[in-house]
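1. Sequence first, then the predicted structure, then my questions.
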Amino acid sequence: MIRRAFIKAVLFAVACAATAPIPAGAAELWQTLPPTPAPVATGRHAEVNGIRLYYVDTGSGSPVLLLHGGLSNSDYLADVARALKDKHRVILVDSRGHGRSTRDGRPFGYDLMADDVVALLDALKIDKAAVVGWSDGAIIGLDLAMRHPARVTRVFAFGANTLTSGVKDDVEQNPTFAAFVTRASGDYTRLSPTPGEYDAFHKQIGKMWESEPNWTDGQLATIKVPVWIVDGEHDEAIKREHTETMAKTIPDARLLILPNTSHFAFLQDPAAFNKSVTEFLGD
């Protein structure tokens, strides 16, 4: 979820919340935005990398990190956690400045947020973990696989892009995205330790979206862990050809397109999404 087009969508949706929701009676599942799940458990904060990072630690077994998309928070992936926690130790994270986590004066960047995750793994004494990421969270997962390969066992990258040009130019016209952005603004006010600073938060995230990620094929070719490149059949933001190119460029990556869903497949068809995640994890 990057590029200037999406930034325009954010500004429009926040300013016009009354008109942003999806039209009533939308016929297709991929045109809907179901409610955000309730938190899977109560979380806590870790003092890492100069910020207070909120996380939820639930379940037992091999560790899995769940990383959410830009502007949102870890509650979006709570149902994924519920599906995994009987067999895995699941760590959900609110990325810096998102949800209940704080931020500092450093500019947002995927590398910085990936470093936050590594610092959290250190604090929890977890050597390595599988990563299930959505959108910005998936991009963070790929960054971890390139820059911190010893800390990652595998990456499930849903709705990611590796170049800013991988984002559709008309995403700002999509009512599902507009509804999500409106919801995200309200969530920020409700959850953030700085509820009155959404505009500053959004501006900082916007600067990141304008220029990141922009990885070369050579950088992606360094990824050695198993990777699934996954997207919804009707993703509002990511170009299908870009998703397919990612899968061809990352060594031995698997491509999976989830039918009748969009960038929000984990809300629209949680059974199918969670089945694909459990298959990815080898359960």
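-> Right, received. Where do you want to start? Numbering: from 1, shown residues only.
2. contacts and neighbour counts: CA atoms only from here.
-> Will do.
3. Would you confirm that Gln173 contacts Lys8?
-> No. Contact between Gln173 and Lys8 fails when scored by Cα atoms under 8 Å: they sit 9.7 Å apart.
4. how far does stretch 212-221 stretch from start to finish?
-> Counting by Cα to Cα, to the nearest Å, you get 18 Å between the two ends of stretch 212-221.
5. Check stretch 229-245 too.
-> Terminal residues of stretch 229-245 lie 10 Å apart, using Cα to Cα.
6. which residues touch Gly99?
-> Counting by Cα atoms under 8 Å, 6 or more residues apart in numbering, Gly99 makes contact with Ser72, Asn73, Ser74, Asp187, Tyr188, Leu191, Ser192.
7. A further structure is provided below for comparison with the first:
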Amino acid sequence: MAAALGSRGARRLLLLLSALKPGLHVPRAGPSAAFSSSVTSARVAVNGVHLHYLQTGEGEHAVLLLPGMLGSGETDFGPQIEALNKKLFTVVAWDPRGYGRSRPPDRDFPREFFERDAEDAIGLMKTLKFKKVSLLGWSDGGITALTAAARYPSYVSKMVIWGANAYVTDQDERIYQGIRDVSKWSERTRKPLEALYGFDYFARTCEKWVDGIMQFKRLPEGKSHGLLHGPFAG
């Protein structure tokens, strides 16, 4: 298994800073992005919820695209869905529970939400009858991918991970608290997510996400502050 890790949290920090500084924009496809007719959209029952996914390609190598905070397969991976080689890969871009079109349920953030997302992601690919899968994840999707690989090492073939962090630092906390109020985000960053969710759900879920992430920093004294445990922690 090979894991390609970018500089720690760089992509995540760029996205979060772009929310507050209009000059720093991270492009996202809009929720109504036009895909070719070869892209299918469906929902399937996994672990008691209905998960939405996009699928394209006919290659033997299955690849799951895992979006970041508040993202969906469509908003975060439009260019990859279009451009990845359809003869080499079968590409699946999913919406984690509570995100995108995997609603209901509403998104929540219990202590084990990354583990829950990892189980959902692997469960989705097994439900779709893939024998092995490679994972491409960024931000929260990168953490989910690492968690999934640690739990299912024989099922995960390869990974490409960027913007995933193992710890919540004081600097992270300042940035996360700075994006709690989505009305302060730049319009270009805010509009695609407002279009996807509506303002109220978007704003409420962002606040819950900040609280969910901060619980990792505020674990009882003596316990690890890490988001990841096992072979990928550190």
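-> Done, it's in. Quantities reported herein were computed from a predicted structural model and do not represent experimental measurements.
8. Tell me how the two chains score on TM-score.
-> Superposed pair, TM-score by TM-score structural alignment, normalised by the length of the second structure: 0.70. Supporting alignment: 197 aligned residues with a Cα RMSD of 3.5 Å.
9. that older thread, now neighbour count, secondary structure and distance to Lys207 of the first structure too, for the contacts of Gly99 of the first structure, in TSV please.
-> Shown next, in TSV, are the contacts of Gly99 of the first structure (neighbours: other Cα atoms under 10 Å; DSSP: H, G, I helix; E, B strand; the rest coil; distance: Cα to Cα, whole Å):
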residue	neighbour count	secondary structure	distance to Lys207 of the first structure
Ser72	20	coil	17
Asn73	28	coil	19
Ser74	26	helix	22
Asp187	18	helix	21
Tyr188	23	helix	18
Leu191	14	helix	23
Ser192	18	coil	20
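10. between those residues, which is nearest Pro63 of the first structure?
-> Ser74 (16.2 Å; Cα to Cα).
11. Leu65 of the first structure versus the closest one, what's the distance?
-> On the measure of Cα to Cα, Ser74 of the first structure and Leu65 of the first structure end up 11 Å apart.
12. Which neighbours do these two have in common?
-> Common neighbours of Ser74 of the first structure and Leu65 (Cα under 8 Å, 6+ apart) are Leu92, Val93.
13. Now do the contacts for Pro192 of the second structure.
-> Arg28, Ala29, Gly30, Pro31, Thr75.
14. do that again at 6 Å, thanks
-> Gly30 (Cα atoms under 6 Å, 6 or more residues apart in numbering).
15. Alignment lookup: Leu71 of the first structure to the second structure.
-> By TM-score structural alignment, Leu71 of the first structure lines up with Leu70 in the second structure.
16. Mean per-residue distance, the longest strand seen in the first structure versus the second structure.
-> Across the first structure, the longest stretch assigned as strand under DSSP state E is strand 51-59. Here the mean offset of strand 51-59 of the first structure against the second structure after fitting is 0.7 Å, by mean Cα distance after the TM-score superposition for the first structure.
17. give me the stretch of the second structure that that strand matches.
-> Aligned by TM-score structural alignment, strand 51-59 of the first structure falls on residues 49-57 of the second structure.
18. In a strand, Asp86 of the first structure, correct?
-> No. Counting by DSSP: H, G, I helix; E, B strand; the rest coil, Asp86 of the first structure is not found in a strand; it is coil.
19. Identify the residue nearest it in space, chain neighbours excluded?
-> Gly59 (5.9 Å; Cα to Cα, 6 or more residues apart in numbering).
20. Just the element for the corresponding residue of the first structure for Lys126 of the second structure, please.
-> Per TM-score structural alignment, the equivalent position to Lys126 of the second structure in the first structure is Asp122. Using DSSP states H and E, the element containing Asp122 of the first structure is helix 110-123.
21. Excluding residues flanking it in the chain, which one is nearest Glu172 of the first structure?
-> Ala9 (4.2 Å).
22. name the helices or strands packed onto the helix or strand containing that neighbour?
-> Secondary-structure element containing Ala9 of the first structure, defined by DSSP H and E: helix 3-15. Here helix 3-15 of the first structure touches helix 175-191, helix 198-211, going by 3 or more Cα pairs under 6 Å, 6 or more residues apart in numbering; DSSP states H and E.
23. Quick one: distance of the first one to the chain centre.
-> When you say that, I think you mean helix 175-191 of the first structure. 15 Å (Cα atoms, centre = their mean, to the nearest Å).
24. between that helix and helix 3-15, how big is the angle?
-> Interaxial angle, helix 175-191 of the first structure versus helix 3-15 (axes from the mean of the first three to the mean of the last three Cα atoms, to 10 degrees): 60 degrees.
25. How about helix 175-191 of the first structure, which residues are buried there?
-> 175-185, 187-188 (16 or more other Cα atoms under 10 Å).
26. One more: the shortest one?
-> By neighbour count, and taking 16+ other Cα under 10 Å as the criterion, the buried residues in helix 198-211 of the first structure are Tyr198, Phe201, His202, Gln204, Ile205, Gly206, Lys207, Met208, Trp209, Glu210.
27. Which residues does that helix contact?
-> Looking at helix 198-211 of the first structure with Cα under 6 Å, 6+ apart, the contacting residues turn out to be Ile2, Arg3, Arg4, Gly109.
28. thinking Tyr55 of the first structure is in contact with Val93, fair?
-> Yes. At 4.4 Å, Tyr55 of the first structure and Val93 qualify as touching, with contact defined as Cα atoms under 6 Å.
29. who's more crowded, those two?
-> Each of Tyr55 of the first structure and Val93 has its neighbours counted (other Cα atoms under 10 Å); Val93 has more, 29 against 22.
30. quick one: that one and Leu77 of the first structure, what's the gap?
-> Distance from Val93 of the first structure to Leu77 of the first structure, by Cα to Cα: 10 Å.
31. which of the buried residues of helix 198-211 of the first structure lies closest to Lys248 of the first structure?
-> The nearest member of those to Lys248 of the first structure, counting by Cα to Cα, is Trp209 at 23.8 Å.
32. and the residue opposite Met159 of the second structure in the first structure once aligned, what element?
-> Taking TM-score structural alignment as the criterion, the aligned counterpart of Met159 of the second structure in the first structure is Val155. Using DSSP H and E, Val155 of the first structure maps to strand 152-158.
33. Nice, that's everything, thank you.
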